[in-house]
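Q: Fold the following and give me the result.
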Amino acid sequence: MSWLTRIRKSLPFRPKRETPDNLWVKCPNCSEMLFTREYEENLSVCPRCDHHGRIGADTRLAQVLDEGFTLLDAPRVKEDPLKFKDSKRYTDRLKQARANSPHPDAFTVASGSIEGRKAVVGVQDFSFMGGSMGMAVGEAFVTGAQRALDERCGYIVVTAAGGARMQEGILSLMQMPKATVMTRRLREAGLPYIVILTDPTTGGVTASYAMLGDIHIAEPGALIGFAGQRVIQDTIRESLPEGFQRAEYLHKHGMVDMVVERKDIRKTLARLLDYLQPAAAA
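A: Next up, the predicted model:
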């Protein structure tokens, strides 16, 4: 045994302190390391660069609705109607997604109030198979719209999706006209339908209920579009402008009514509900 080893073993080293894995979070935009608690207290918005991070359905509902809201039961639909399989079976992908989520699919609906104004809120969760729109998402959207019709109140939908769910083929695309019909019924009933576009909102969701609202609100920096930038650029054979398909660009060009920071969403919704349905607020 060398003298260095003997000395090292004789020193009273303290045991190495263990650091929790979730103590820090890295901002996906500026790469700044942030305390997780500080980040969450700031509504998952980076205090350094104001990047609005992606959040789950339960967190979003708690931020938008007053305390005491009620989750609506998830609708039952036929799973794996096409017996789809790629590198994995569709049923296995659903099991994996549900193991990491408290909800059975990507769209969750709750009934409650926003600063005292009655409202139904539907939230799309990108962490569940990219928020993809399948039959369960379409049926949940319809359920939320029907509840708003029954309660004579506004319907607010928070979108976050990569598009239609390919594992359900044409059946997923049929959710687009189904949702469109419900937005028409809300309009005929004189009930507000407000859409909050979050990062990312793309594909068939953008081509249907995401762009049929009476008012369209976007979170800062949110990616919003139908086809991807590379597809568009290759098609038109031109370079796209800086910030293309981002919330601020769409607001400047009239596709989005307002860009609102997450901390101001609730009070903005309350003001809009007062304006769009004043009788209900009285």
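Q: CA only for contacts and neighbour counts going forward, please
A: Will do.
Q: Can you give me the distance of Ala280 to Ser44?
A: 32 Å (C-alpha to C-alpha, to the nearest Å).
Q: Run through the residues that contact the closest residue to Phe107 other than its chain neighbours.
A: Here the nearest residue to Phe107 in space, its sequence neighbours aside, is Gln124; by C-alpha to C-alpha, 6 or more residues apart in numbering that works out to 4.5 Å. Applying C-alpha atoms under 8 Å, 6 or more residues apart in numbering to Gln124 gives the contacts Ala57, Ala106, Phe107, Thr108, Gly131, Val157, Val158, Thr159, Ala160, Ala161.
Q: do Leu71 as well
A: Thr108, Val109, Ala110, Ser111.
Q: which other residues reach stretch 163-183?
A: By C-alpha under 8 Å, 6+ apart, stretch 163-183 touches 80-82, 84-85, 90, 131-135, 138-139, 141-142, 145-146, 193, 201-209, 212-213.
Q: Here is the second sequence; please produce its structure so I can put it next to the first one:
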Amino acid sequence: MNWITNYVRPKISSLLAPRETPENLWIKCPETGEMVFHKDLEANQQVIPSSGHHMRITAKERLRFFMDEGAYESVELPKVPLDPLKFRDERRYTDRLKDSRAKTGLEDAVLVALGAIEALPIVAAVQDFSFMGGSLGMAAGEAIVTAAEKAVEHHRPLVLFAGSGGARMQEGILSLMQLPRTTVAVEMVKEAGLPYIVVLTNPTTGGVTASYAMLGDVHIAEPGALIGFAGPRVIEQTIREKLPEGFQRSEYLMEHGMVDLVVHRHELKGTIARLLKVLLHREGAAGAVGEVGPLGEPEALRPEAAE
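A: Purely as a prediction, here's the structure:
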């Protein structure tokens, strides 16, 4: 055994070798350019502390922040054909799916879970934008339908977090068929007399906006979220006019009656719990409704409106 070869040389090599530093230790605020330490951002539910900008979060993070004690039970979802159209553009559709599954740890863009908020049992469905832009395909459609069926089966309210770029083009007409299917599923929940609350996150666009994302009993949006069918750039090119400042953003849509509430991520759990108690006629809910939040509330839900 050579001491210099086996010990000294590797030790010197390790000291001289370039050290790898993780690239995601600091996150840049898209609004102000401020650099925020990643652990501080996570502790603040992925909201930039100084600017209040709401960063995108994964479906699993969303459920962890939203459910009581971060505990929830994932619902097993039906399997669907992986590549019914044998679609290929620059890459095979199956390869894109494989990469997204490895990246997110999800089978597809929607995660369905059973849990509780403020001890109130609910069914939650969450779209994850990091899975192929949260696009709506057959698997995501099946997940929404399953969430509705679970809500009816367990007689629980359904809370849906929408975040999507629209229908999944790799599945063609099969993805578009999810619009009427999910619409029927939502009607099933309403016919059972159960509340359906929709939270619109950044972005919510395309076929999702044209179906289940706009059928809620109450529509809540996170601050600054882009919400609409076509994007603002497409609209500007079509009508050849400059759009108003903040067009299609949460605050603009609330002012024009398309969204009921704009609620900070920290307040979502408490706000939705109070709304559900009112809609379910739970005891002690009426006095708490006025605390829905400073960013706005539907007049019909204010205590004085019931008098």
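Q: Need the TM-score between these chains.
A: Once superposed, the chains reach a TM-score of 0.92 (TM-score structural alignment, normalised by the length of structure 1), with 270 aligned residues with a C-alpha RMSD of 1.8 Å.
Q: picking that back up, corresponding residue for the residue nearest to Phe107 of structure 1 in structure 2?
A: Using TM-score structural alignment, the partner of Gln124 of structure 1 in structure 2 is Gln127.
Q: just checking, which of the contacts of Gln124 of structure 1 belong to strands?
A: Phe107, Thr108, Val157, Val158, Thr159, Ala160, Ala161 (DSSP state E).
Q: I'd like the residues you listed laid out as CSV, including distance to Pro15 of structure 1 and neighbour count.
A: Listed next are those as CSV, based on distance: C-alpha to C-alpha, whole Å; neighbours: other C-alpha atoms under 10 Å:
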residue, distance to Pro15 of structure 1, neighbour count
Phe107, 47, 29
Thr108, 46, 27
Val157, 51, 26
Val158, 48, 24
Thr159, 48, 27
Ala160, 45, 31
Ala161, 46, 29
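Q: Structure 2: which residue goes with Arg271 of structure 1?
A: Match for Arg271 of structure 1 (TM-score structural alignment): Arg274.
Q: doesn't His52 make contact with Gly221 of structure 1?
A: Yes: the pair Gly221 of structure 1 / His52 is scored as a contact, 7.4 Å apart, by C-alpha atoms under 8 Å.
Q: and the aligned partner of Leu82 of structure 1 in structure 2, helix, strand or coil?
A: Aligning on TM-score structural alignment places Leu82 of structure 1 opposite Leu85 in structure 2. The three-state assignment at Leu85 of structure 2 reads coil, by DSSP: H, G, I helix; E, B strand; the rest coil.
Q: on that earlier part again, which member of the contacts of Gln124 of structure 1 is positioned nearest Arg185 of structure 1?
A: Nearest to Arg185 of structure 1 among the contacts of Gln124 of structure 1: Val157, at 15.4 Å, using C-alpha to C-alpha.
Q: Could I get the contacting residues of the equivalent of the closest one over in structure 2?
A: Matched to structure 2 by TM-score structural alignment, Val157 of structure 1 sits across from Leu160. Leu160 of structure 2 sits next to Ala124, Ala125, Val126, Tyr196, Ile197, Val198, Val199 when contact means C-alpha under 8 Å, 6+ apart.
Q: if you skip the residues just before and after it, what's nearest to Gln45 of structure 2?
A: That would be Phe65: by C-alpha to C-alpha, 6+ apart, it lies 7.0 Å from Gln45 of structure 2.
Q: And the helices in structure 1?
A: All helices of structure 1, identified by DSSP state H, fall at 3-10, 36-41, 57-64, 90-99, 135-151, 169-173, 175-188, 203-206, 229-236, 247-252, 265-276, 278-281.
Q: Now render those as CSV, adding distance to Arg17 of structure 1.
A: Listed next are the helices of structure 1 as CSV, based on distance: least, C-alpha to C-alpha, whole Å:
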stretch, distance to Arg17 of structure 1
helix 3-10, 19
helix 36-41, 19
helix 57-64, 31
helix 90-99, 31
helix 135-151, 45
helix 169-173, 50
helix 175-188, 52
helix 203-206, 47
helix 229-236, 47
helix 247-252, 44
helix 265-276, 41
helix 278-281, 55
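Q: Make TSV from these and add mean neighbour count and distance to Thr19 of structure 1 to it.
A: As requested, the helices of structure 1 are arranged in TSV below (neighbours: other C-alpha atoms under 10 Å; distance: least, C-alpha to C-alpha, whole Å):
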stretch	mean neighbour count	distance to Thr19 of structure 1
helix 3-10	9	25
helix 36-41	15	13
helix 57-64	18	25
helix 90-99	15	26
helix 135-151	21	39
helix 169-173	17	44
helix 175-188	17	46
helix 203-206	23	41
helix 229-236	11	41
helix 247-252	20	38
helix 265-276	17	35
helix 278-281	12	49
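Q: Identify whichever of those helices lies nearest to Arg76 of structure 1.
A: helix 135-151 (7.2 Å).
Q: After superposing, tell me the mean distance of the closest one to structure 2.
A: Once fitted to structure 2, helix 135-151 of structure 1 is off its aligned match by 0.4 Å on average (mean C-alpha distance after the TM-score superposition for structure 1).
Q: Which residues does that helix contact?
A: Contacts for helix 135-151 of structure 1 (C-alpha under 8 Å, 6+ apart): 74-77, 105-110, 119-122, 154-155, 168, 171-172, 175-176, 178-179, 182-183, 186, 189, 191.
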